[in-house]
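Trainee: Following is a predicted model, sequence given first.
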Amino acid sequence: MAEKQIIATDKAPAAIGTYSQAVKVDNTVYLSGQIPLVPSTMEMISDDFAEQVVQVFENMTAVCEASGGSLADIVKLNIFLTDLSHFATVNEIMSRYFSQPYPARAAIGVKELPKASLVEMDGIMVL
């Protein structure tokens, strides 16, 4: 049976429910959803969509690094948006954090997200 390792870092928001920030199984890391909470305060960064996207990528970066990898190791990224008209902004900000080859990705419009967040992301990383 594969060994399971729970990933936790104080450089990303603490888990606020019955989940872990990430779970590593062999060389695969399953990243839980990140919303734009500032780790030190556990409060939303702001109501500004672009600032929320940046904070989510910063949170994901911290969890990837705590797992022994980086955003470049993400092979599948899921993006949840409460307003799909913001997708161009997501692409522009994502281009600051990722370079080719890009991960596989889904962008999903949802009615609402925790703490009235405008964006949430999760992913799968292979080390």
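Mentor: That came through fine. Numbering: from 1, shown residues only.

Trainee: contacts and neighbour counts: CA atoms only from here.
Mentor: Will do.

Trainee: and the longest helix for this protein?
Mentor: In the chain, assigned by DSSP state H, the helix with the most residues is helix 49-66.

Trainee: Buried ones in it, by neighbour count?
Mentor: 49-50, 52-64, 66 (16 or more other CA atoms under 10 Å).

Trainee: List the residues that contact Leu84.
Mentor: Ile108, Gly109 (CA atoms under 8 Å, 6 or more residues apart in numbering).

Trainee: now the strands for this structure?
Mentor: For the chain, the strands defined by DSSP state E occupy 4-7, 22-25, 28-34, 37-38, 43-44, 74-81, 104-109, 119-126.

Trainee: can you tell which of the ones you listed is closest to Arg96?
Mentor: Closest approach to Arg96 among the strands of the chain is made by strand 74-81 (14.8 Å; CA to CA).

Trainee: which residues touch that closest one?
Mentor: 102-110, 118-126.

Trainee: this is the other structure I want to compare:
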Amino acid sequence: MKYSVNAKSCPDALGAASKGTTAGRLVFVSAQLPVDENGALVAGGICEQAALVLDHVEAILSEVGLDLSDVAKTTVYLADLNDLEAFDDVYGGRIELPRPARTVVGDRDLPLGALVQMDAVACR
């Protein structure tokens, strides 16, 4: 059975998407942007944006009783791949061992001029 996951503390997904969905034991979190409850890009650099993206992913997962330790796969989009080390400092502090598989993609055209965007797949 598939259904949407909606965390009220996170901004709505852009376009025709849900914040997340489930399919069997898997939970898919749509790519999260570092935006506040009004949809505005958070002030600060890559560290502040990374922290907020992780907060959003965590909030969505909590709606189905999961947390960041349940994440099996992430895809991270960085506007500047030179920010990977700083991103990893934040990510590594929040994602426990064993860490999920991860793909990192450079994308200079992230929505709203964001420095980072991340999606996730978790398993119950």
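Mentor: Ah, there it is. These numbers come from a predicted model, not from an experiment.

Trainee: still on that earlier bit, on average, how far is the longest helix of structure 1 from the matching bit in structure 2?
Mentor: Taken over the aligned residues, the distance from helix 49-66 of structure 1 to structure 2 averages 0.7 Å (mean CA distance after the TM-score superposition for structure 1).

Trainee: Which stretch of structure 2 is that helix matched to in the alignment?
Mentor: Following TM-score structural alignment, the aligned partner range for helix 49-66 of structure 1 in structure 2 is 46-63.

Trainee: Please compute how far that stretch lies from its chain's middle.
Mentor: Put simply, stretch 46-63 of structure 2 sits 6 Å off its chain's centre (CA atoms, centre = their mean, to the nearest Å).

Trainee: do the same with stretch 24-36 of structure 1
Mentor: Centroid separation for stretch 24-36 of structure 1 versus its chain: 8 Å, with CA atoms, centre = their mean.

Trainee: With stretch 84-104 of structure 2 instead?
Mentor: For stretch 84-104 of structure 2 - counting by CA atoms, centre = their mean - the centre lies 12 Å from the chain centre.

Trainee: Tell me the buried residues in it?
Mentor: Leu84, Phe87, Val90, Tyr91, Arg94, Ile95, Arg99, Pro100.

Trainee: And the corresponding residue of structure 1 for the second one, how close does it get to Leu84 of structure 1?
Mentor: What that stands for is Phe87 of structure 2. Phe87 of structure 2 maps onto Val90 of structure 1 when the alignment is built from TM-score structural alignment. Noted for Val90 of structure 1: a distance of 10 Å to Leu84 of structure 1, by CA to CA, to the nearest Å.

Trainee: give the contact list for the corresponding residue of structure 1 for Thr22 of structure 2.
Mentor: Matched to structure 1 by TM-score structural alignment, Thr22 of structure 2 sits across from Lys24. Residues counted as contacts of Lys24 of structure 1 (CA under 8 Å, 6+ apart) are Lys4, Gln5, Ile6, Ile7, Tyr30, Ser67.

Trainee: I'm done for today, thanks for sticking with me.
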